[in-house]
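Trainee: this is the structure alone, sequence omitted:
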């Protein structure tokens, strides 16, 4: 195209006529057309270059977008994995803590009994409470009245006796043959219920029971409104 324009200019220069002639006018028109053609050619070249730049920029933008999407997917996968690992580790820690707390808590040992068999016990007699309302650990025997410690530990024991007015109740709580609590309940006029307790550190299979500790005349009463009771619980193993 450019060679054709140059040839036209050359012919125009050779065949130039006086400025007032018809050829002079045509020459100017041709020169104007050539300049316009050159300008259009440059414009097309600039537009093509701009278009290529836009296409290049769009290509880079697409690459960047794809990279960001891939990075986001990777981060989301990593975050999910880290979250799952954290949840699993937390659950493991909770299970471990619960197991340790269970170990610290130790076994449950507790008993509660009522209904004294002999309401006029004699000196040295083991007091038997025939109705067992609680026996976790199966330590209390309501036939013999004796509690046998299923595990070693610190225990607390409690007894309640309801005594007729004017009568006496002498008692002792015994652990492995040793009296660890002794007392005397009485009221000159009124029938009254009395409660006492004690603490003992026992070995496994230690024996604990309540006995009558005096030969004085005794009379212990019971009804649906008040009970004679013997109970105990493991405080710490």
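Mentor: Okay, I see it. All values reported here derive from a predicted model rather than from experimental measurement.
Trainee: C-alpha only now, for contacts and for neighbours.
Mentor: OK.
Trainee: the residue nearest to residue 144 when sequence neighbours are not counted and residue 49, how far apart?
Mentor: Leaving aside its chain neighbours, residue 144 sits nearest to residue 128 (6.1 Å; criterion: C-alpha to C-alpha, 6 or more residues apart in numbering). According to C-alpha to C-alpha, to the nearest Å, residue 128 and residue 49 sit 111 Å apart.
Trainee: okay, now the one to match up with it:
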């Protein structure tokens, strides 16, 4: 750029000197073509310089724009990263809350289950202890004072007892009252005079659960029957005549015993 300016200056100076020397002779300069070419070169240089400046400005604008875009993208990713991180933190907090809630529910369920199991175990131990501590229930009664069976449904009272564990049998009334509920086994043994009849029934709370008829024309005879029944605590069992007449009569002696017995099998 400096070299071109110097050449232009020398040419112009030479032209000026020639004009001064030849002022009196107005003729065309022999350097007219070179002057025009120089002017065109100068204009072209100016245009090129202008274009370079414009390109530089454009380049600067592009670089600036790219910088802005880069910063925008960076900020956008930063915001996205922050949003994602924030969302992840929120989800993490939610998971922790749910985990704590689950732990609490699990602990409550475990505690309740433990309490229920302990209560059930205590109940079973109490029942088992009661079974071990409860005395056996059994009775065996004999000897009937009134042997005549002339009244239907009359209770047969066995006035003596060999055993009465649990004190369920009453020798004054002929009733066995179950001290505890459970499965019981009962048996009745009767004997009759020769030619006499005996219709006997075993009764649970008014319902006949076992019955027998005994008769022999020529001999004293005996027979037995029984029943197994589930009896509730406080319910009564007894023996009665189910049919009566003037010649219906029981018999007993040292060889033939009339008995009524029962025992708790399982409760």
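Mentor: Nice, I can see it. Fair warning: this is a prediction, and the values are worked out from it, not measured in the lab.
Trainee: would you point out which residue is most central in the second structure?
Mentor: By C-alpha atoms, centre = their mean, the second structure has its centre lying nearest to residue 109, at 8.2 Å.
Trainee: hang on, it in a helix?
Mentor: Yes - judged by DSSP: H, G, I helix; E, B strand; the rest coil, residue 109 of the second structure forms part of a helix.
Trainee: give me the buried positions along stretch 205-220 of the second structure.
Mentor: 208-215, 220 (16 or more other C-alpha atoms under 10 Å).
Trainee: what do you get for stretch 113-129 of the first structure?
Mentor: In stretch 113-129 of the first structure, counting by 16+ other C-alpha under 10 Å, buried: 113-117, 121-122, 126-129.
Trainee: touching it from outside, list them.
Mentor: 130-134, 142-146, 209-215, 218-222, 227-231 (C-alpha atoms under 8 Å, 6 or more residues apart in numbering).
Trainee: what of stretch 164-184 of the first structure?
Mentor: So stretch 164-184 of the first structure is contacted by 161, 163, 185-192, 197-198, 200, 206-214, 216-221 (C-alpha under 8 Å, 6+ apart).
Trainee: and with 6 Å instead?
Mentor: 185-191, 206-214, 218 (C-alpha atoms under 6 Å, 6 or more residues apart in numbering).
Trainee: which of those fall in strands?
Mentor: Counting by DSSP state E, those place 185-186, 207-212 in strands.
Trainee: now for these: which two are most distant?
Mentor: Across these, no pair lies farther apart than 186 and 207, at 27.7 Å, counting by C-alpha to C-alpha.
Trainee: which stretches in the first structure count as strands?
Mentor: So, for the first structure - with DSSP E - the strands run 110-116, 129-136, 140-141, 146-148, 153-163, 168-175, 178-186, 192-202, 207-212, 229-236.
Trainee: out of the ones you listed, the one nearest residue 3 of the first structure is which?
Mentor: Nearest to residue 3 of the first structure, of all those, is strand 229-236, at 110.7 Å by C-alpha to C-alpha.
Trainee: what's the mean deviation for the closest one versus the second structure?
Mentor: Strand 229-236 of the first structure differs from its equivalent in the second structure by a mean of 0.4 Å after superposition (mean C-alpha distance after the TM-score superposition for the first structure).
Trainee: okay, that strand sits on what stretch of the second structure?
Mentor: Per TM-score structural alignment, the counterpart of strand 229-236 of the first structure in the second structure is residues 259-266.
Trainee: with stretch 12-24 of the first structure instead?
Mentor: Going by TM-score structural alignment, stretch 12-24 of the first structure sits over no part of the second structure.
Trainee: just the endpoints, please. Distance across that stretch?
Mentor: Stretch 12-24 of the first structure end-to-end distance (C-alpha to C-alpha) = 9 Å.
Trainee: okay, now residue 109 of the first structure: neighbour count?
Mentor: 22 (other C-alpha atoms under 10 Å).
Trainee: what's the answer for residue 260 of the second structure, then?
Mentor: The number of residues near residue 260 of the second structure, taken as other C-alpha under 10 Å, comes to 27.
Trainee: neighbours around the closest residue to it other than its chain neighbours, how many?
Mentor: Excluding its sequence neighbours, the residue lying closest to residue 260 of the second structure (C-alpha to C-alpha, 6+ apart) is residue 188, at 4.7 Å. Residues within reach of residue 188 of the second structure, counting by other C-alpha under 10 Å, total 25.
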